[in-house]
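Trainee: Sequence and predicted model, in that order:
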Amino acid sequence: MYTQPIALRSVLDPNYLKYCLSDQYDVGDWQECTYWLRGLNDTYRLRTSCGDYILRIYRQAVDESDVAYELSLLLQLRNVLGAGTTQVSEPIAQKDNTFYSVIHAPEGERVVVLFRYLYGSENLLHDENSCYAFGRSAAELHTAMDQVNMQSTRINLDTDFLIRRPLERIISYIGENHESTSFLRLFANALIERISETASQGLDWGICHGDMHGNNNAFQEGDTFTHYDFEWSALGWRAYDLAQVRGRKRQRTERKDELWQAFMAGYRSIREFSEQDESAIELFLMARRFWVMGLDVAFVPNDTGALDFLEDWLQDFVQEFRDYHLVTSEDIACG
């Protein structure tokens, strides 16, 4: 008899979600539940007689402890930020005053959280004023994060999380004997060494958003930015958070530098960001790209499939990493 889960990742029927959850919340009658977005997790838009909400169904790999950390952080941040122009998403309490449920899916248990719907729109950060404003908001968020008191722990956004573990996943995927494996090891080790050297001289360390790239992690309504999607939030280097803004791909190449300077001016109008921290941005850009490569690999078996992640995908990353010139030809010859 087959005893393993029959699915790797399912899309849950909105009617099933209504059956499981509608009695758990005091949000009025469920009128419409629409499958809204397939990302790392599944998002549904819920419309009730009391208003609009977002229902997030975390993928099966996300533990309850991780969701509890995220929710504790959000609730504390909402208290610290008050009624200012930087806000974070609002989780909705259930009737028993808890903030998440666990429901059964074909692949196993999945955690569910209901959030208040966010109006407004994504700011594309295509002009200096927008970048300055987003920089101020990012700084206000970091300042608020310095004031929360997290009782639970979570893995740090350090070189182990950003580089070593992704390297293990990547090599497991492409194979120890692949011709690119040796270079990827050299690159990862060189990057770890450079980051460790830079961090030893002192970098701002604290709770980070973890995914602050500016594409789909904040909505703007009027002068207010509301930050959401804190799944990767944890202790880390603030330069890593800001490097994700630096690496935005939706800005015209010829304007990236001036837009970055506008963002940094906005950030520094609220809180300090040293020259040492800014000098580390390029290293954390590389680390982010390596982490993204590892994330791609993690989702091949149960989400994206292998077709778009074959040799062309691999060589694109390898060439990108070669172009950073972190590994010399002498290193490669000796490796």
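Mentor: Perfect, thanks for sending it. Numbers count the residues shown, from 1 in each chain.

Trainee: Please count neighbours and contacts with C-alpha atoms only from this point.
Mentor: Will do.

Trainee: ranges for the strands of this protein?
Mentor: Using DSSP state E, the strands found in the chain span residues 30-38, 42-48, 51-57, 86-88, 101-105, 108-116, 205-208, 218-221, 224-227, 234-237.

Trainee: so how far is the shortest one off the chain centroid?
Mentor: For strand 86-88, the gap between its own C-alpha mean and the chain's C-alpha mean amounts to 16 Å (CA atoms, centre = their mean, to the nearest Å).

Trainee: can you tell me how far the residue lying closest to residue 95 once chain neighbours are set aside sits from residue 166?
Mentor: Spatial nearest neighbour of residue 95, excluding adjacent residues (CA to CA, 6 or more residues apart in numbering): residue 25 at 5.4 Å. Going from residue 25 to residue 166 by CA to CA, to the nearest Å gives 39 Å.

Trainee: ditto for residue 27
Mentor: For residue 27 relative to residue 166 (CA to CA), the value is 41 Å.

Trainee: Looking at these two, which is more packed in?
Mentor: Relative neighbour count places residue 166 above the other of residue 27 and residue 166, with 23 against 19, counting by other CA atoms under 10 Å.

Trainee: residue contacts, that one?
Mentor: Applying CA atoms under 8 Å, 6 or more residues apart in numbering, we find residue 166 in contact with 290, 291, 293, 294, 295.

Trainee: Next: residue 7.
Mentor: Per CA under 8 Å, 6+ apart, neighbours of residue 7: 106, 107.

Trainee: One more to weigh against that first structure:
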Amino acid sequence: MHTSPVLTLPVSYSVISSQALQQELLAFYPHSGQVKVLFLYQGMHDTYLVQDTSVTYVLRIYRAGWKTFEQVEAELQVLLFLHAQGLSVSFPIADKQGIFIHRIISPEGERLAVLFSYAAGEKLSSLSPREASLFGSYMAQMHQITQGEHVSHLQRNYSVTSILDGTRQAIQTILPTYLDVYRKLEQIFEILTRQLTPIVRKELKTGICHGDPHYENIFIEPGTDKVTMFDFDFSGNGFLLYDIGSFCFYERHQKNNITSFLESYSQLLPLTSLELELVPYFTLLMRLFHLGARSKNADGIKTPLWFPDEIVAKICEIEREAQRLHIVK
């Protein structure tokens, strides 16, 4: 019987040992000596629970090649700024030398590790109107702090031009022969740019956005109703309406939640009639951003493949919504 050859192949994605992190990485941080690291879940990045007697932390190991060191540094700068302003966020923890980001050499390349404070409260499986109201107040507080701010090197840019150009480039790369799809995209872009003219954009608030205001990215503490937000991986500079449009898309089947969110948001940071009118268009922009981002990354190499037919179906769905807005307008 012939023996098959033994192959040595590169790795696209690996999981760092919890025990190795406990022994090697956590040695850089002050702790009681009873620290324990547990692999919590695997998503875009790997998340570990770090327990040290009465204190709990979260350790994130970023996917190799997802962000540069400077981009992670910018994300942490946003969190430290918000924390310093009194907003409850899961903020980065420095080691004994004051270092926030550690480099780990893995089989697929360099990965970056950051220890975060643990968000107090409970995980939500959905939002009630009351919880949506708390979320709206929280988001308004965050936007009050970040309005007019700009952090260099943030990976995301939530401007109209950046989103449309990024989506166009991603679709052209992954669907090079789908000319009818390009026409649909251009029709969507035309509706958006006709509504969001340069003159209109000057009237809108800009600053730092969370980028993914989903109920899965907040905890609410029972008894105090304290909201803590985490996962600022998609934080970016741009129009603050992007966050509001994103929330409205996530809760599109819960109209009462959208109403509660917008009402409580407006009590702290009033939305003009123009801003309220434009929320659905920023929901479209959010959908286009995610379309472009997923198309760019879901190439079947480092992340699971997103089949062309599914991308086309998603574009048609967005086009129908854009046309509906155009007709209503």
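Mentor: Arrived safely, thanks for sending. These numbers were taken from a predicted model, which means no experiment stands behind them.

Trainee: Where do the helices of the second structure begin and end?
Mentor: 18-20, 69-84, 129-146, 160-174, 179-195, 198-201, 241-250, 255-268, 273-297, 308-328 (DSSP state H).

Trainee: any idea how far residue 214 of the first structure is from the aligned partner of residue 73 of the second structure in the first structure?
Mentor: Applying TM-score structural alignment, one finds that residue 73 of the second structure aligns to residue 68 in the first structure. Distance of residue 68 of the first structure to residue 214 of the first structure, given as CA to CA: 24 Å.

Trainee: same question, residue 13 of the first structure
Mentor: Taking CA to CA, one finds residue 13 of the first structure at 31 Å from residue 214 of the first structure.

Trainee: Could you do residue 33 of the first structure as well?
Mentor: Distance, residue 33 of the first structure to residue 214 of the first structure, using CA to CA: 27 Å.

Trainee: Likewise for residue 220 of the first structure?
Mentor: Distance, residue 220 of the first structure to residue 214 of the first structure, by CA to CA: 11 Å.

Trainee: list the residues that contact both of the two?
Mentor: residue 123.

Trainee: on that earlier part again, now mean neighbour count too, for the strands of the first structure, in TSV please.
Mentor: Below are the strands of the first structure laid out as TSV (neighbours: other CA atoms under 10 Å):
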stretch	mean neighbour count
strand 30-38	15
strand 42-48	19
strand 51-57	20
strand 86-88	23
strand 101-105	15
strand 108-116	19
strand 205-208	20
strand 218-221	20
strand 224-227	22
strand 234-237	21
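
Trainee: Ok, which of those strands comes nearest residue 311 of the first structure?
Mentor: For residue 311 of the first structure, the closest of the strands of the first structure is strand 30-38, at 25.5 Å, according to CA to CA.

Trainee: ok now that closest one, how far from the chain's centre?
Mentor: 23 Å.

Trainee: Packing partners of it?
Mentor: Here strand 30-38 of the first structure touches helix 14-21, strand 42-48, going by 3 or more CA pairs under 8 Å, 6 or more residues apart in numbering; DSSP states H and E.

Trainee: Who are the contact partners of the residue nearest the centre of the first structure?
Mentor: Geometric centre of the first structure, nearest residue: residue 211, 3.1 Å, by CA atoms, centre = their mean. Residues near residue 211 of the first structure by CA under 8 Å, 6+ apart: 217, 229, 230, 232, 233, 241, 244.

Trainee: how close does residue 327 of the first structure sit to residue 219 of the first structure?
Mentor: Taking CA to CA as the measure, residue 327 of the first structure falls 39 Å from residue 219 of the first structure.

Trainee: likewise residue 52 of the first structure?
Mentor: Residue 52 of the first structure is 16 Å from residue 219 of the first structure, where distance means CA to CA.

Trainee: just to revisit the earlier point, please say which of residue 13 and residue 214 of the first structure ends up with more neighbours.
Mentor: residue 214 (23 against 12).
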